[in-house]
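1. sequence? don't have it. structure:
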């Protein structure tokens, strides 16, 4: 295993286990560090906890006493733990640095990182970039917010391997020296304000992806997003914009017939099979990141001629009795649902609802032209019902959950309708994850026949 070269801390508190905390603790113990673990829900009988104890970890479980900070040099925090947590707040008060596991992964990966973030499109862009490199016969691994712990992959990364990381704002807010070779900023809009508290805090978390980059690094950014154009001016890295509109940029762009990188034609637009106009931005960002990493045009073309999308992101589930079912469970905010609605010209029955974070849904109003019916569930169902009434949608059904929503949508549907799960909300009021919600949708669809 590679050594942590720029990590001068000897006594580390790992706050919150889950997958990322467990991986970080294991790596730090293997590096000879003193590790104290604090987790409220874990017990000494859990297999991962028992293993870490055998490796020499000190355990403080079941509560979060302030004494866990005594003698600590740095805190490695689970991304899901907010910064108003008493332990985190006290650590900052004492001048103890608080980081996330991504910081450790960044040091182990030796500058072979392509980091991808944005309010929407991260998973699609991460997957596309990874596959483009694979099809170009480059050695590549993928990790991060996509569901694979970055540290576990980074510790065994070979010298000639690329590491593509999907990065959330929760992960990026806790970095110190983290510096990807290629940083990708897809878009930014107000999200996760319950965690970050302010719009400015959220933006700064995202911009951490390039804050440590130097002149020999690259920042790929959306030239159609004014916030990102302004933010990119702060970056020292070489700037590589992408745009679906502007053909005069020195980056990835497109016209009516083809997509290009700089002045080089990559492929014809009609050969791209990925559904949805919004995905052109993800494609262009992926092309830029892949080309900068040595991908071939042939490798890029192979991917874009076959790739139909990632699971839970405008995923085509099937055609049942002339109805087209799409799973867009990853649409946890209004912008994602706007883009899903814009992808279709057919009549849509929209399945939506979920955790109420206090926001409204009026920004969806201009995108409801093709929506013939709404089937609603979860905490936000009443708000979404008011939206449907405002949009003059005549058929609005309230249901218990995603599973019952599928049956209700099918009953009111006709041939050639699109039945679209695109909730515009997080899943946590009824489901543990958006993946679980999407899987329940898929299962319910399959039970119709």
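-> All right, it came through fine. Values in this document were obtained by computation on a predicted structure and should not be read as measured data.

2. every contact and neighbour count from this point should use C-alpha atoms.
-> Noted.

3. where exactly do the helices run in the stretch 151-300 of the chain?
-> 169-172, 193-196, 199-207, 226-232, 279-292, 297-304 (DSSP state H, counting those that start in this stretch).

4. including distance to residue 150, could those go into JSON lines?
-> Shown next, in JSON lines, are these (distance: least, C-alpha to C-alpha, whole Å):
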{"stretch": "helix 169-172", "distance to residue 150": "11"}
{"stretch": "helix 193-196", "distance to residue 150": "22"}
{"stretch": "helix 199-207", "distance to residue 150": "18"}
{"stretch": "helix 226-232", "distance to residue 150": "25"}
{"stretch": "helix 279-292", "distance to residue 150": "19"}
{"stretch": "helix 297-304", "distance to residue 150": "24"}
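
5. what is the neighbour count of residue 46?
-> If you count neighbours by other C-alpha atoms under 10 Å, residue 46 ends up with 9.

6. ok, residue 54 next?
-> 10.

7. same deal with the one 5 residues further on?
-> The local packing count at residue 59 equals 21, with neighbours defined by other C-alpha under 10 Å.

8. how about the contacts made by residue 327?
-> Taking C-alpha atoms under 8 Å, 6 or more residues apart in numbering, we find residue 327 in contact with 311-317, 420-422, 438, 441-442.

9. tell me the most packed of these, by neighbour count.
-> residue 421 (32 neighbours).

10. Three-state assignment for the residue nearest to it when sequence neighbours are not counted, please.
-> Distances taken as C-alpha to C-alpha, 6 or more residues apart in numbering place residue 351 nearest to residue 421, at 4.7 Å, with adjacent residues excluded. Of the three states, residue 351 takes strand under DSSP: H, G, I helix; E, B strand; the rest coil.

11. ok, residue 351 to residue 439 distance?
-> For residue 351, the distance to residue 439 equals 14 Å [C-alpha to C-alpha, to the nearest Å].

12. give me the more crowded residue out of these two.
-> residue 351 (29 against 18).

13. rewinding a little: what is the nearest of the contacts of residue 327 to residue 228?
-> Of all the contacts of residue 327, residue 228 sits closest to residue 313, with 23.7 Å by C-alpha to C-alpha.

14. here comes the other one, which I'd like you to weigh against the first:
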């Protein structure tokens, strides 16, 4: 690990336990910091909190007492999900206490080259594509997908070496808490409006995304979506890194693009677009970003093609779950906004029975109407937005609209109203928090129901 002395004898507040907070606390303790952990929830029965206490780490739970800030803190490691509107965080900002997230710790200690990926949509799929490409036929070291994808970056950074690569998915929440964070290759898949309940303004959200390139120099690279004029203007005007554009729509002089159904990089044919097995134009964009990174890292075209040949997608993101009685079931539970559902629908030529619904964020979903008209034969809605989405479907002149309460009911109804060669697509267009802890739980509910339907069909 690098910079181990940086943390010695520092007093650090880890705000919010969770997985990243727990690993950050262990790491800081190992490096010689005096660590205090604080979580709003009562942790008296929490196993991880007891492990920390056994190591002599102070754990304060059941609230966020402001007097913690009187401890002469050197910095705070904040759980990304805790907003800056939190009273303790606001007070820390007023006191000018440095606030970082766990990815900053990972950067400070990592000996491995770092590739960071952000964007409104496509982060996880692009991250997994890059990890697969960099590991194809690799003879030395390994690429690790870490960060917002689920594996704490600081946990892997403790063990990885100069021969490895950290392929880090970073959210806007995490990027608001970086200081020295400096990836050698940064990727911005796209930027749309999102998470305004957290960021309050679109400008704050966009600026958080652009923090990925803030510390880059002209020896680094920024890979970005050239099809978005706003993003192109922002990157070209703010980044000191070498510009590496990708485009699904334009032939470019440099970067990654499509020409005659071939993926090109800097004028060289890399592979056919048919080798990208997961459906959707948005996944072709993700593939272009991943190819650009692979070429910058010196990966051969044959290895790029081979890696895509066995990349079947990421669970809960346009995941082909099963084919039952001629119907293909796709799990796109990660589609927590209407734009992600639009991208999903664009990927299908067969008729779609759409399963959608979830948390009501008081946002219009009318932008789904054109895609519903073009691709969807029936809509089954669930959750808080079930009636809103049913009204959207009526505006799109969908003849079959079914309103139920749960994902399981919706999946069974979708199968019942479908025909052979139809696609049954869970792409909710809404967050999951009305009924589930996260989108993974929602997707797993869908998968389990599909398995039950399959068993029922085979049993009959």
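-> Sure, I can see it. Small disclaimer: the values here were computed from a predicted structure and weren't measured.

15. that older thread, could you redo the helices of the stretch 151-300 of the first structure as CSV and give each row distance to residue 97 of the first structure and mean neighbour count?
-> Converted to CSV, the helices of the stretch 151-300 of the first structure look like this (distance: least, C-alpha to C-alpha, whole Å; neighbours: other C-alpha atoms under 10 Å):
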stretch, distance to residue 97 of the first structure, mean neighbour count
helix 169-172, 14, 23
helix 193-196, 18, 15
helix 199-207, 16, 18
helix 226-232, 25, 16
helix 279-292, 31, 24
helix 297-304, 41, 19
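
16. which position in the first structure aligns with residue 152 of the second structure?
-> Matched to the first structure by TM-score structural alignment, residue 152 of the second structure sits across from residue 149.

17. shouldn't its match be in contact with residue 143?
-> Yes: in this structure, residue 149 of the first structure is within contact of residue 143 by C-alpha atoms under 8 Å, at 5.9 Å.

18. mind listing the shared neighbours of these two?
-> With the criterion set as C-alpha under 8 Å, 6+ apart, the contacts of residue 149 of the first structure and residue 143 do not overlap.

19. ok, now which ones touch the closest residue to residue 154 of the second structure other than its chain neighbours?
-> Closest residue to residue 154 of the second structure apart from its sequence neighbours, by C-alpha to C-alpha, 6+ apart: residue 106 at 4.1 Å. Contacts for residue 106 of the second structure (C-alpha under 8 Å, 6+ apart) come out as 153-155, 157-158.

20. quick one, what contacts residue 442 of the second structure?
-> 333, 407, 432, 436.

21. alignment lookup: residue 429 of the second structure to the first structure.
-> Aligned partner of residue 429 of the second structure by TM-score structural alignment: residue 424.

22. got a list of what its match touches?
-> 331-337, 352-354.

23. which of those fall within strands?
-> Mapping those onto strands (DSSP state E) picks out residue 352.

24. of all the contacts of residue 424 of the first structure, which comes closest to residue 198 of the first structure?
-> Taking C-alpha to C-alpha as the measure, residue 198 of the first structure lies nearest residue 333 of those, at 16.8 Å.

25. chain neighbours aside, what residue packs nearest to that closest one?
-> Nearest residue to residue 333 of the first structure in three dimensions, chain neighbours excluded: residue 424, at 4.2 Å (C-alpha to C-alpha, 6+ apart).

26. what residues are up against the residue nearest to the spatial centre of the first structure?
-> Closest residue to the average C-alpha location of the first structure: residue 122 at 4.6 Å, with C-alpha atoms, centre = their mean. Contacts for residue 122 of the first structure (C-alpha under 8 Å, 6+ apart) come out as 116, 166-167, 186.

27. could those residues go into JSON lines alongside distance to residue 21 of the first structure?
-> JSON lines is the format used below for these (distance: C-alpha to C-alpha, whole Å):
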{"residue": "116", "distance to residue 21 of the first structure": "21"}
{"residue": "166", "distance to residue 21 of the first structure": "17"}
{"residue": "167", "distance to residue 21 of the first structure": "16"}
{"residue": "186", "distance to residue 21 of the first structure": "27"}
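
28. who wins for most neighbours among those residues?
-> Ranking the contacts of residue 122 of the first structure using other C-alpha under 10 Å puts residue 116 first, with 30 neighbours.

29. quick one: secondary structure of it?
-> Applying three-state DSSP: residue 116 of the first structure is strand.

30. corresponding residue for it in the second structure?
-> By TM-score structural alignment, residue 116 of the first structure lines up with residue 117.

31. over to residue 221 of the first structure?
-> Match for residue 221 of the first structure (TM-score structural alignment): residue 224.

32. count the neighbours of its match for me.
-> 30.

33. which SS class is residue 389 of the second structure?
-> helix.

34. aligned partner of it in the first structure?
-> Using TM-score structural alignment, residue 389 of the second structure lines up with residue 384 in the first structure.

35. tell me the contacts of the nearest residue to residue 174 of the first structure once chain neighbours are set aside?
-> Of all residues not flanking residue 174 of the first structure in the chain, residue 99 sits nearest, at 4.2 Å (C-alpha to C-alpha, 6+ apart). Taking C-alpha under 8 Å, 6+ apart, we find residue 99 of the first structure in contact with 74-77, 173-176.

36. swap in residue 343 of the first structure?
-> 275-278.

37. map it across to the second structure for me.
-> In the second structure, residue 343 of the first structure lands on residue 347 (TM-score structural alignment).

38. what about that match, distance to residue 192 of the second structure?
-> Residue 347 of the second structure is 20 Å from residue 192 of the second structure, by C-alpha to C-alpha.

39. is the aligned partner of residue 410 of the first structure in the second structure in a helix, a strand, or coil?
-> Aligned by TM-score structural alignment, residue 410 of the first structure pairs with residue 415 of the second structure. Put simply, residue 415 of the second structure is helix when judged by three-state DSSP.

40. one more: the one 5 residues further on?
-> Applying three-state DSSP to residue 420 of the second structure yields a three-state assignment of coil.

41. so for residue 431 of the second structure, what's the nearest residue that isn't a sequence neighbour?
-> Excluding the flanking residues, the one nearest residue 431 of the second structure by C-alpha to C-alpha, 6+ apart is residue 336, at 4.5 Å.

42. wait, residue 66 of the first structure
-> In space, residue 66 of the first structure is closest to residue 87, 6.1 Å off (C-alpha to C-alpha, 6+ apart).

43. what's that neighbour aligned with over in the second structure?
-> Aligned by TM-score structural alignment, residue 87 of the first structure pairs with residue 88 of the second structure.
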